[in-house]
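**Q** Sequence isn't available, so here's the structure alone:
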C-alpha cells in the first residue's frame, strides 16, 4: 500500500516551482489558477522572491500547496497516473493537510488557495509579534518534550505542537515560557533545543482566534468526499467524511500535529511506500519513524519521471 504525503511550512524557497513551470504547461496552469484565486502574482514571488515576503505565513502556505499540486498535476497529466489509483491514503503536515485534501479531490484548487491565505493571515493575526514562539527539542520523545514544556509553563501556554519523529518534537506557546524550556531542556534530557524562525506560535491554544476564523471560513466551503482517506493530524486516524474533515481542519489550528503517530498508523494499516510531493522534508522524518518503509520525495521533472517508472 502507498501513501502520498504533503509538506508543511518551512518547505518554501525562492525559485520553487520555476523549473517545473518552465518544463510543463500543466504546472503553469496550477500556478496561474492560484494567482487568479488570490488576486496576486504569487508565482512571481515564488520564482523571484524576495525571500522575506515569501516566508510570510500568508504567502508561504498557499505557495507550498501550489508547488505540491503542480507536481501532482504533472504526474497525472503527463505521466498518466491517477492519485486515486496509485495512493491508498493521503496525509499532510499542518498546512500540508490542505494540499492532501486538494490532491484527493475534497477541496478544489482555488478554494484551497483562498483557505490557506485566510489561515495564514489568521494565524499571524492571532498573537502579536513577539508574544509567542516555537522551539525544536532534539533527542527527546513526545512524553519528555511535554514534561519539559509543563515544567517551563509557569502559568503560561507551553505545549507540544508537532510530534515530528522519535528524535524531534516542537513546542509552542508564550515566548517567555519557550525560552525557559530551551534553558532547562538539556538538563532534562534533550540533546539540543533551538528557537525556530517562525512569526507565530502555531498549534497551541494561543491560536484559538485563528481556529475561530477558520471555522467561519470553512463553514462556507463545499467539501467533497475524499477519493482516498486522509490521515488527519489531530487524530492520526483516517477521515473521509466531509463534515468530519471540516471539524478536524478547525481543530488542527490549535491541536498537536501527530505526524509520528500518523506514519506509524499508516504503516500499521499496510502502507509500505510513502511518496512526498513538493518537498524533501517529510521523507527524512518518515525514515526515522519507519526505517523499513520505501520513501521517495518528488519535486523536479526528473523526480516525476523517475517516480512514474516505479508506480
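**A** Structure received. Every value quoted in this text rests on a predicted model; they were computed, and no experiment measured them.
**Q** From here on, just use CA atoms for contacts and neighbour counts.
**A** Will do.
**Q** Which residues lie in contact with the nearest residue to residue 282 once chain neighbours are set aside in this structure?
**A** Once flanking residues are discounted, residue 282 sits nearest to residue 7: 6.2 Å by C-alpha to C-alpha, 6 or more residues apart in numbering. Residues in contact with residue 7, defined by C-alpha atoms under 8 Å, 6 or more residues apart in numbering, are 64, 92-96, 276-282.
**Q** Tabulate those in TSV, adding columns for distance to residue 302, secondary structure and neighbour count.
**A** TSV is the format used below for these (distance: C-alpha to C-alpha, whole Å; DSSP: H, G, I helix; E, B strand; the rest coil; neighbours: other C-alpha atoms under 10 Å):
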residue	distance to residue 302	secondary structure	neighbour count
64	19	helix	29
92	23	strand	26
93	24	coil	23
94	27	coil	27
95	26	coil	24
96	23	helix	25
276	14	strand	24
277	13	strand	31
278	13	coil	29
279	14	coil	23
280	14	coil	16
281	18	coil	15
282	19	helix	26
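**Q** what about versus this one:
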C-alpha cells in the first residue's frame, strides 16, 4: 500500500521543477496555471532565482506546491493515478499540495491561498520578535515540556513533531533561546536556532489563522479522491468542511508528522512516495518507520525510472 507525501517549506531550491516542465507538457501547464493565478511569473523566480527572493515565505509556499503538482502531473503522464495512493499527506504547506493533488482544491485556488498564507504568516509577528529551534535527540513529550518550562509567560511550544529524534519549537525569541539552553541541560543531543523568518505553528500565528479563515471561506472545497492525513489530527479526513477547518487550525497547531506516518503505517502503508522538491520527508519517514520503503519524484529521471 502506498501513500503520496508532499514536502514543506525549506525544500526550495533555484531551478526546481524546470527539468520536469521541459520534459512533460503537463508539468509545464502547472507552472503556467500558477503564474496566471498569481498574475506574475513565479516560474521565472523558481527557475532563475535569486534564492533570497524564492525563500521569502510568500514565494516559497506557492513555488513548492507548483513543483509538487508538476511532478505529480509528470507521474500521471506515465500512467500513475492519484488513486494508486491509499492516503496523501503533506508537511505544513505540503498539506495544501496534497489537497490540490486529490482535487479538493483547484491549483489556482491553492496558489492564491498559499500566497495569502505566506504573507499572513510573515506579517503576524514583527521581525526579530519570534524564533524557531530544532531540538535533536529528544522525544516529543520531553521537547514539549522543555518548551513549556522555558515559556515563562511568553509563547514557546512544540511546533513540528518531525521524527523520533527531531522536534521543532516555536515562539517568542527569548523563550525559544531559553528552551535551547534548557534542552542541552536535559540531555538533548543538539539544540539550535533555525534560520526562519517567523515563528510558525504556534499561538503567535493567530493573526495569520484569522486571515486564512477569511480566505478559506471564499474557496470551494470538494471531496478528496483519496483521504488526506491532516497535520493536526494525524489521521485521515475526507469531509471537505472538516478539511477546510483543519487548515485554519494548522496555522497555530503542531505539525504531527511522526504520528501521521505511524498512523499510515498502522493502516498498512509500506511505501511512501515523496512528490516534489528535496528528500527531507523521506529521511523522516525512514527514521519513523524503519521498514518503510521510500521513493522520490522531483526530476524527470525519477519519473522515467518507474517505467524502467
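**A** Okay, I see it. Since we're looking at a predicted model, the values are computed, not measured.
**Q** Helices along the stretch 51-200 of the first structure, start to end?
**A** Taking DSSP state H, counting those that start in this stretch, the helices of the stretch 51-200 of the first structure run over residues 51-55, 57-78, 83-86, 96-103, 109-126, 142-153, 175-185.
**Q** To residue 11 of the first structure, which of those lies closest?
**A** helix 57-78 (6.7 Å; C-alpha to C-alpha).
**Q** and the angle for that closest one with helix 96-103?
**A** When axes from the mean of the first three to the mean of the last three C-alpha atoms, to 10 degrees is applied, the directions of helix 57-78 of the first structure and helix 96-103 differ by 30 degrees.
**Q** starting at the chain centroid, how far to helix 57-78 of the first structure?
**A** How far helix 57-78 of the first structure lies from its chain's middle: 12 Å, per C-alpha atoms, centre = their mean, to the nearest Å.
**Q** And it, what does it pack against?
**A** helix 25-38, helix 42-48, helix 96-103, helix 109-126, strand 273-277, helix 301-310 (3 or more C-alpha pairs under 8 Å, 6 or more residues apart in numbering; DSSP states H and E).
**Q** As TSV, the ones you listed with distance to residue 78 of the first structure would be great.
**A** Formatted as TSV, those follow (distance: least, C-alpha to C-alpha, whole Å):
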stretch	distance to residue 78 of the first structure
helix 25-38	8
helix 42-48	21
helix 96-103	16
helix 109-126	19
strand 273-277	15
helix 301-310	9
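**Q** Just name the most buried of those.
**A** helix 96-103 (a mean of 28; mean count of other C-alpha atoms under 10 Å).
**Q** Against the second structure, what's the mean shift for that one, could you check?
**A** Comparison of helix 96-103 of the first structure with the second structure after fitting gives an average deviation of 0.3 Å (mean C-alpha distance after the TM-score superposition for the first structure).
**Q** Report the aligned residue range of the second structure for that helix.
**A** Counting by TM-score structural alignment, helix 96-103 of the first structure pairs with residues 94-101 of the second structure.
**Q** again with stretch 148-159 of the first structure
**A** Under TM-score structural alignment, the match for stretch 148-159 of the first structure is residues 146-157.
**Q** cool, stretch 264-273 of the first structure as well?
**A** Residue span in the second structure matched to stretch 264-273 of the first structure, by TM-score structural alignment: 262-271.
**Q** List of residues touching that stretch?
**A** 1-3, 86-87, 234-235, 288-289, 291-295.
**Q** Kindly report the same for stretch 110-125 of the second structure.
**A** 34, 37-38, 57-59, 61-62, 65-66, 93, 96-97, 100, 197-200, 204-208, 211-212, 215-216.
**Q** Provide the aligned range in the first structure for that stretch.
**A** Using TM-score structural alignment, stretch 110-125 of the second structure pairs with 112-127 in the first structure.
**Q** ok now the matching stretch, how far from the chain's centre?
**A** Using C-alpha atoms, centre = their mean, the offset of stretch 112-127 of the first structure from its chain centre is 14 Å.
**Q** what does stretch 224-237 of the second structure give?
**A** On C-alpha atoms, centre = their mean, the centre of stretch 224-237 of the second structure falls 13 Å from that of its chain.
**Q** measure that stretch end to end?
**A** Terminal residues of stretch 224-237 of the second structure are spaced 9 Å apart (C-alpha to C-alpha, to the nearest Å).
**Q** can you give me the helices in the stretch 201-308 of the second structure?
**A** Using DSSP H, counting those that start in this stretch, helices in the stretch 201-308 of the second structure cover 206-217, 240-252, 257-266, 280-288, 300-307.
**Q** Could you save the ones you listed as JSON lines and add columns showing distance to residue 179 of the second structure?
**A** Compiled in JSON lines, the helices of the stretch 201-308 of the second structure are given as follows (distance: least, C-alpha to C-alpha, whole Å):
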{"stretch": "helix 206-217", "distance to residue 179 of the second structure": "22"}
{"stretch": "helix 240-252", "distance to residue 179 of the second structure": "19"}
{"stretch": "helix 257-266", "distance to residue 179 of the second structure": "21"}
{"stretch": "helix 280-288", "distance to residue 179 of the second structure": "23"}
{"stretch": "helix 300-307", "distance to residue 179 of the second structure": "40"}
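**Q** hey, which of these is tucked in deepest?
**A** Mean neighbour count (mean count of other C-alpha under 10 Å) peaks for helix 257-266 among the helices of the stretch 201-308 of the second structure, with a mean of 21.
**Q** which bit of the first structure covers stretch 221-239 of the second structure?
**A** Aligning stretch 221-239 of the second structure against the first structure (TM-score structural alignment) gives residues 223-241.
**Q** whoops, stretch 192-199 of the second structure was the one
**A** Against the first structure, stretch 192-199 of the second structure falls on residues 194-201 (TM-score structural alignment).
**Q** picking up where we left off before, could you list the buried residues of the match of stretch 148-159 of the first structure?
**A** 146-151, 155-157 (16 or more other C-alpha atoms under 10 Å).
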